[in-house]
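> sequence unknown, structure follows:
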């Protein structure tokens, strides 16, 4: 990384983690296979990216979904560190945003309404009174086209999707690409780009839910150490919509500027914000703001296995969700029943409901000025 991106590398060294790369590998490999077929006959592909150090990622064209992310621990044992399903049917029949690309607008828009250039737009309501992650038929439920699959020093897959003007109420025809790239050191980069023919709003991210001990382990993820370099967060109302305030984290259970177990504060019913979210379900305003290159948004460490995940992004916020709505009704990979606390999401993004808050970083995208967001899941092992 360059510029301020060096901060995240310094943090990894300071906290005693090492790259999974070891000796440089000759290449990372990419392969493609059929994952299944939808009821209408549409074929869904699966692309696997694999680095020589044991890190691998499997991506489905349905939802441009990160189905698996596997990494070795301190003892060399490989574990899948993202929640999800073993097969395509799970993602189609029991959607829960596991690892999907969310859009056109990630997170919530209050009342499913916003205005742009004096014109009002209405979106589907799929989160009680809000529109969430695109309104119910968003990018997570589309079959993306495979543009390219490449092996080499960086293995990659490029996926594309065109959302027509008026799709789910959003203005403008939006041509979007998502590029997953895995390098020889085991860093998975996800690069989003979107071009529109009319002014519109865009906010894209990946919705992986992590457990660095391995998905489905009985102890869950709440004991893992979380760091978020943010001095403020955006408090929410009882509908989980930001109030517009940027509240300082100092002296509160929202202060993750130094590593703390995820469970700290999770059940602190004295904090009205924890009550509103049933735990953590809040956007953190990253100190770095918007950056030209990905910089640290969050760091997660599992002390037992030694696995470390750094999430880097060019966006100004990161949504920390502590899996509060996992209620034991979903059977995931290997027959594991997912319950509250079994994983956490760390979603780099624009702020929730930004189109309705002029003081937030704008989510507006105009013709000739493409939207771009680059994020990285960087895996390492603590010494």
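Good, I have the coordinates. Computed from a predicted structure; not experimentally measured. Residues are numbered from 1 along each chain as shown.
> Going by C-alpha atoms from here, please, whenever you check contacts or count neighbours.
Will do.
> Might one say that residue 378 is in contact with residue 309?
Yes - at 5.6 Å, residue 378 counts as touching residue 309 under the criterion of Cα atoms under 8 Å.
> All the strands of the stretch 201-350 of the chain, residue numbers only.
205-206, 209-210, 225-227, 232-234, 247-248, 260-261, 281-285, 295-301, 307-313, 317-321, 327-331, 337-339, 344-349 (DSSP state E, counting those that start in this stretch).
> take the one below as the second:
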């Protein structure tokens, strides 16, 4: 396999400019039951891409991107009102932490002390607990205009919140440039040793969240030779297993639905499809590298996700069960969207072979995620 940065991305055309550039717009999105105000900031890059970020969960609420004909559509799942985010959040677009993904039995040991976390996914802790960063009101600290409009949000998680040690100060910056790239930068510092793993949990449907189309005919590339198989509770077994010869081999562009129901593979059965972590690099890197590429043949929209993190969780919305109504009035169902979450490997605090999730005072945790949008110029044939 070639190096990560050398993965072929295919022929793509630039998205045509269809909108006027504008300064960020800051408005009120809603009010929490305790009276606190939730704000929304709209970023527009002048090339037809618009992102709306709200301060509840520092989440990406909408992301409008043109198709190959220049027609824009909102491509992320979410709601039109705050009440729905409070009632059935489903992690739509949210900033995830303090520890993204799962920790076995909600327990880990650091410097000889065992910490107990809230268990909210069967026996395990998931995405920071019952009230993780996705269910907190962040403060908007800066809104910038110009060629790359951005918004920065901040949340201070007190020592012991959800069981995690140390006061953790987290920032999330969303920046939209003229090259149709949305960059989400997470940074964190602490006042005592702790663990941290932050990511964004946007659910993408490149045909449009209101299109009614599934993501099963989308074409996926993940430049990883290994992945982390899981047990019956979706905790990694500790192995890095080759993808070759399995339904997890996306080293060449492959239709997502081609093997998603292959019950001969116990991993597909356990995940109800894809809900696994791929090993793109062994440890964090200095600069972002390609994590995944997704192409929707119908609209021509192409998404390339890059990050400096070693792992990427690919999730096909297997637990979305038609119990919520989205922004466009459609009921969301299984396989209506996909999530691509760059992060450390799941359960790293309990898996020494996976590296370290430790953050010490004086150090800064950083996860830089880029979502680059383009369009494919024509339909192409891919492995099925």
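Right, received. Where do you want to start? What you see is a predicted model, and the numbers here were worked out from it, not measured in a lab.
> follow-up on the earlier one: between residue 378 and residue 309 of the first structure, which has more neighbouring residues?
Higher neighbour count among residue 378 of the first structure and residue 309: residue 309, with 23 against 20, using other Cα atoms under 10 Å.
> Could you check which residue of the second structure pairs with the more buried one?
Here residue 309 of the first structure is matched to residue 303 in the second structure, going by TM-score structural alignment.
> Kindly report the same for residue 275 of the first structure.
Residue 275 of the first structure maps onto residue 269 in the second structure, by TM-score structural alignment.
> I'd like to know how many residues surround that match.
Residue 269 of the second structure is flanked by 15 other residues according to other Cα under 10 Å.
> Let me know the distance separating the residue nearest to it when sequence neighbours are not counted from residue 199 of the second structure.
Once flanking residues are discounted, residue 269 of the second structure sits nearest to residue 263: 5.8 Å by Cα to Cα, 6 or more residues apart in numbering. Separation of residue 263 of the second structure from residue 199 of the second structure (Cα to Cα, to the nearest Å): 30 Å.
> Comparing these two, which residue is more hemmed in?
The residue with more neighbours, out of residue 263 of the second structure and residue 199, is residue 199; 29 against 13, by other Cα under 10 Å.
> Now for the alignment partner in the first structure of the more buried one: which residues touch it?
Using TM-score structural alignment, the partner of residue 199 of the second structure in the first structure is residue 205. Counting by Cα atoms under 8 Å, 6 or more residues apart in numbering, residue 205 of the first structure touches 101-103, 106, 192, 347-349, 373.
> do that again at 7 Å, thanks
101-102, 106, 347-349 (Cα atoms under 7 Å, 6 or more residues apart in numbering).
> any idea which of those residues is closest to residue 181 of the first structure?
Set against residue 181 of the first structure, the nearest of the contacts of residue 205 of the first structure by Cα to Cα is residue 101 (14.8 Å).
> coming back round to it: can you tell me which of the contacts of residue 205 of the first structure is nearest residue 316 of the first structure?
Taking those together and measuring to residue 316 of the first structure by Cα to Cα, the closest member is residue 349, at 6.6 Å.
> how near is that closest one to residue 278 of the first structure?
According to Cα to Cα, residue 349 of the first structure stands 21 Å off from residue 278 of the first structure.
> quick one: which of those two has more around it?
Between residue 349 of the first structure and residue 278, counting by other Cα under 10 Å, residue 349 is the more crowded of the two (27 against 18).
> Thought residue 314 was touching that one, still the case?
No - under the criterion of Cα atoms under 7 Å, residue 349 of the first structure makes no contact with residue 314, lying 8.6 Å away.
> Stretch 37-44 of the first structure: which residues count as buried?
Of all the residues in stretch 37-44 of the first structure, those buried under the rule 16 or more other Cα atoms under 10 Å are residue 44.
> No further queries at this time; thank you.
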